[in-house]
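Participant: Here is a sequence together with a model predicted from it:
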Amino acid sequence: MKKRLILFAAILGIVFAVDLCSKYWTAALTMDSMHVFSWGAIDLFLTPTLNRGAAWGMFASFTTQLLIFRIAVMSYLAYIFLKSDSRMQEVALALIFSGAFCNVFDILYRGHVVDMIHFLFWSRSYGVFNIADAAIFSGAALLFIYLSIKKRHAKHASDS
């Protein structure tokens, strides 16, 4: 149990530190948007954006309800983490929790979430996000992979 909690705390600490540093660095920039690099049809910009809602600014007028929902989801993620018997699932849940924690911290500290990472693919924008959002997405993708593997193993076990 102790190793699992150390893993959880390490992931939370790393995601929180990188997210917080990226937001302070972005706040120090005084431009609207800065082109960072291009690679083929992909362009990366730093575009400081304030987000009072959820993904893509949805539900911005429901800040209290969103905060309560986020804290409830974080509590459930912590519960599942404590019940988990898989390192892959633990890492996935810790990433999702950490990203949610960072965004809740932003809302409580600043009153909004600071987003800044802006990719264009073939000149099309797909939203602006932050390190916390990337942690949530990465954790969700890893959790999806874990559940797919678990389902496949369960199917093979029942076929045998």
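Facilitator: Yes, it's here.
Participant: From here on, just use CA atoms for contacts and neighbour counts.
Facilitator: Noted.
Participant: The most centrally placed residue in the chain: which element?
Facilitator: Nearest residue to the geometric centre of the chain (CA atoms, centre = their mean): Ile136, 2.5 Å. Using DSSP states H and E, Ile136 maps to helix 131-159.
Participant: about what we covered before: and the spatially closest residue to the residue nearest to the centre of the chain that is not a sequence neighbour, which of the three is it?
Facilitator: With CA to CA, 6 or more residues apart in numbering as the criterion, Ile136 has its nearest non-adjacent residue at 4.2 Å, and that residue is Ile96. Here Ile96 is recorded as helix under DSSP: H, G, I helix; E, B strand; the rest coil.
Participant: contacting residues around Ile96?
Facilitator: Shown in contact with Ile96 (CA atoms under 8 Å, 6 or more residues apart in numbering): 77, 135-140.
Participant: Show me where the protein has its helices.
Facilitator: 2-28, 63-83, 87-110, 131-159 (DSSP state H).
Participant: Looking at the ones you listed, spot the one closest to Thr47.
Facilitator: Closest to Thr47 of those, according to CA to CA: helix 2-28, at 8.4 Å.
Participant: Same question for the closest one: list its buried residues.
Facilitator: Counting neighbours by 16 or more other CA atoms under 10 Å, one finds that the buried residues in helix 2-28 are 4, 7-8, 11-12, 15-16, 19-20, 22-23, 26.
Participant: That helix to helix 63-83, inter-axis angle?
Facilitator: If you take axes from the mean of the first three to the mean of the last three CA atoms, to 10 degrees, helix 2-28 sits at 150 degrees to helix 63-83.
Participant: Does anything pack onto helix 2-28? Which helices or strands?
Facilitator: When contacts are defined as 3 or more CA pairs under 8 Å, 6 or more residues apart in numbering; DSSP states H and E, helix 2-28 packs onto strand 42-51, helix 87-110, strand 113-121, helix 131-159.
Participant: try it against this one:
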Amino acid sequence: MFRCILCFLLIAIDQIVKFATVLNLPLVSMRTGYPYGGIGVFQNVMGVEFSLVHATNTGAAWSMFQDYPSILLFARIVLISLLVIYLFFAYRDKIPLPWVLILSGAISNVIDHFLYGHVIDMFHFILWGYDYPVFNVADSLIVIGAFILIFSNTFSAREHAEQRKN
């Protein structure tokens, strides 16, 4: 039950941040000079810049498949549905936290397509000269969940290998 509440809370946080972005920041049309049409948070802190902007994305990460938004939306819904079914049968009562993070982010980005027709992004970093693609809270949840899964599986595999040796 706690995991479901957490999932809804994370989706709500992401949607509130996106709604505030739409209401308060003009849509970025051209990125010239810091803060790139948004609100500057910090500039050149050890080579890193960060600003809040209002950008849209009809594709997936790095705007991949942006020419196929309907197919991408359908694929996202199918993948989310399959993941929910798998997790329900695999874990029943207690879905692991990384999967809650991934599902929350994926569901929230799909909600954007129905509310706005595209995903709302707002976090813009420039890392040592590299203009990192603008992203949102949902994207962060997906990446954090994936990293936790990767690291937990890596350490779990190592522990099993060490136990077999002993």
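Facilitator: Ah, there it is. Just so it is clear, the model here is predicted, and its values are computed rather than measured.
Participant: Give me the TM-score for these two chains.
Facilitator: The TM-score (TM-score structural alignment, normalised by the length of structure 1) is 0.86; 153 aligned residues with a CA RMSD of 1.9 Å.
Participant: What is the neighbour count of Ser98 of structure 1?
Facilitator: Counted with other CA atoms under 10 Å, the neighbours of Ser98 of structure 1 add up to 28.
Participant: any idea what it aligns with in structure 2?
Facilitator: Counting by TM-score structural alignment, Ser98 of structure 1 corresponds to Ser104 in structure 2.
Participant: ok so, going back, check the mean deviation of the helix holding Ile136 of structure 1 from structure 2.
Facilitator: Helix 131-159 of structure 1 differs from its equivalent in structure 2 by a mean of 1.1 Å after superposition (mean CA distance after the TM-score superposition for structure 1).
Participant: what range in structure 2 matches that helix?
Facilitator: The aligned range for helix 131-159 of structure 1 in structure 2 is 137-165, by TM-score structural alignment.
Participant: Any buried residues in the matching stretch, and which?
Facilitator: 137-143, 145-146, 149.
Participant: mind putting those in a markdown table, distance to Pro98 of structure 2 included?
Facilitator: Below are these laid out as a markdown table (distance: CA to CA, whole Å):
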| residue | distance to Pro98 of structure 2 |
| --- | --- |
| Val137 | 15 |
| Ala138 | 13 |
| Asp139 | 13 |
| Ser140 | 12 |
| Leu141 | 9 |
| Ile142 | 8 |
| Val143 | 9 |
| Gly145 | 4 |
| Ala146 | 7 |
| Leu149 | 6 |
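Participant: from those residues, which is closest to Ser108 of structure 2?
Facilitator: With CA to CA as the yardstick, the closest approach to Ser108 of structure 2 among these comes from Ala138, at 6.3 Å.
Participant: The closest one reaches Ile13, doesn't it?
Facilitator: No - applying CA atoms under 8 Å as the test, Ala138 of structure 2 and Ile13 come out as separate, 9.1 Å apart.
Participant: tell me the contacts of Phe135 of structure 2?
Facilitator: Taking CA under 8 Å, 6+ apart as the test, what Phe135 of structure 2 contacts is 121-124.
Participant: Adding neighbour count and distance to Ser156 of structure 2, write these out as a markdown table.
Facilitator: Below are those laid out as a markdown table (neighbours: other CA atoms under 10 Å; distance: CA to CA, whole Å):
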| residue | neighbour count | distance to Ser156 of structure 2 |
| --- | --- | --- |
| Asp121 | 24 | 34 |
| Met122 | 25 | 35 |
| Phe123 | 18 | 33 |
| His124 | 25 | 34 |
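Participant: Which single one of these is nearest to Arg164 of structure 2?
Facilitator: Distances from Arg164 of structure 2 to the contacts of Phe135 of structure 2, taken by CA to CA, are shortest for Phe123, at 45.0 Å.
Participant: The closest one matches what in structure 1?
Facilitator: Using TM-score structural alignment, Phe123 of structure 2 lines up with Ile117 in structure 1.
Participant: how about CSV for the contacts of Ile96 of structure 1, with distance to Val104 of structure 1 added?
Facilitator: Converted to CSV, the contacts of Ile96 of structure 1 look like this (distance: CA to CA, whole Å):
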residue, distance to Val104 of structure 1
Leu77, 14
Ala135, 14
Ile136, 13
Phe137, 16
Ser138, 18
Gly139, 17
Ala140, 18
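Participant: picking that back up, what sits against the residue nearest to the centre of structure 1?
Facilitator: 95-100 are the contacts of Ile136 of structure 1 under CA under 8 Å, 6+ apart.
Participant: what about 10 Å?
Facilitator: Neighbouring residues of Ile136 of structure 1 by CA atoms under 10 Å, 6 or more residues apart in numbering: 92-101, 142.
Participant: of those residues, closest to Ser158 of structure 1?
Facilitator: Leu142 (24.3 Å).
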